[in-house]
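>>> Please work out how this folds:
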Amino acid sequence: MNVQDLLKRYGLNSRTSLYKRLNYLEMELAKNTDDKRFATPGQLKLLDQLHDHIKAGGSMATFALPSQVDVVSAESEQYSVQGEQSNNAKNGLQSEQQSEQHSVQPSNSEMLLESLVGAVIQNMNPPFNPLQKHLDLIKCEEKKILLTTKEVEEIIGRKPRKIKGESYGIIGGWKFIAKGRSGNQILWQVEQLKV
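Sure, this is the predicted structure:
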């Protein structure tokens, strides 16, 4: 998938925002014969996971990168389990080769380790709760908490922007009112829009 298609797919307005994600994932897009950059299927899967995490209210910093786990059995044969982000995927290369399959019966410790790794992975990215951002914003409204631009972005997945000529912006049924500054960031008061 080329860069323009990636921008459309993730609803990004600039190449900079796409390349921030690619840099965070330590990923370099491959080049085709016309010297145009594109994402491989493995890279696309990882970018989709990051995008879903951000849409769910997470930030890049809280996204758990898949990692490589090596398991050595009692027979001293080494098994390698890799996430989508292997060294080849980082360099933009698509690895279609699978590790050689062993017909050795897994030991109890291997089965225990597999179930433990599965549980850890499941807890690293908790299930998506579409109402969580609203619950967080309700708490901020009730407690009259002012949020920085970065904090708002972590909660709703995007930065609030003021409407031209106004001191507030509206996103998803919420009004974000600029109330001052904290360092280089705007402080926002949150108000739920009334129907």
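
>>> Every contact and neighbour count from this point should use C-alpha atoms.
OK.

>>> residues in contact with L146?
Residues near L146 by CA atoms under 8 Å, 6 or more residues apart in numbering: 140, 179, 187-190.

>>> Dump those to TSV, plus distance to A30, neighbour count and secondary structure.
Shown next, in TSV, are those (distance: CA to CA, whole Å; neighbours: other CA atoms under 10 Å; DSSP: H, G, I helix; E, B strand; the rest coil):
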residue	distance to A30	neighbour count	secondary structure
C140	43	16	helix
K179	45	14	strand
L187	40	22	strand
W188	40	24	strand
Q189	43	21	strand
V190	42	24	strand
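
>>> and this one, so I can compare the two:
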Amino acid sequence: MDDFKSPKTELVNSPLDRLDTSSRQVDRLDTTTGQPDLALGEVVQLVEAIARHLRPAEPLQHLKQLELAATSGWLLSSSEVEGLVGCKPRVKKGEQQFTRGSFSFVISGKIGNQSAWKVVRVN
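Presented below is the predicted three-dimensional model:
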């Protein structure tokens, strides 16, 4: 039965295996998993580290990117616009422009199978 994996070998690649334990001694193991038994303070530190990586670097970064696209005259695809403004750009029948916040997006052709949008700053 060489194909049989014990629970310990299946857990070798768990996130806790990549946890830096060099700065402190981890001598407690969970008897059910064989993994380090983390104290509450260690769990809080781990959660805080994860939260720092999930938090956006700058909350207004999308506005700076839209401003740059507007001043540079770049055309953005529908998916790029959606990523920046948080919703799909849609125009009403007979219109060519979609406005969201301080920016308008004008249909300006195609990029692949998506609409191309020119970004215009609304004053």
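
>>> ok so, going back, and which of the contacts of L146 of structure 1 is nearest to I156 of structure 1?
Distance to I156 of structure 1 across the contacts of L146 of structure 1 (CA to CA) is lowest for V190, with 12.0 Å.

>>> returning to what we had before: farthest-separated two in the contacts of L146 of structure 1?
Within the contacts of L146 of structure 1, C140 and K179 form the most distant pair, 14.2 Å apart (CA to CA).

>>> Provide the aligned range in structure 1 for stretch 64-76 of structure 2.
The aligned range for stretch 64-76 of structure 2 in structure 1 is 135-147, by TM-score structural alignment.

>>> buried sites along that stretch?
Within stretch 135-147 of structure 1, the residues scored as buried using 16 or more other CA atoms under 10 Å are 137-138, 140, 146-147.

>>> mind checking how far the most centrally placed residue in structure 1 is from Y24 of structure 1?
Closest residue to the average C-alpha location of structure 1: L50 at 2.4 Å, with CA atoms, centre = their mean. Distance of L50 of structure 1 to Y24 of structure 1, given as CA to CA, to the nearest Å: 10 Å.

>>> Just the helices from structure 1, written as ranges.
In structure 1, the helices defined using DSSP state H lie at 3-10, 15-24, 41-55, 87-90, 108-124, 132-142, 149-156.

>>> What helices and strands are in contact with the shortest one?
Helix 87-90 of structure 1 makes packing contacts with no helix or strand when contacts are defined by 3 or more CA pairs under 8 Å, 6 or more residues apart in numbering; DSSP states H and E.
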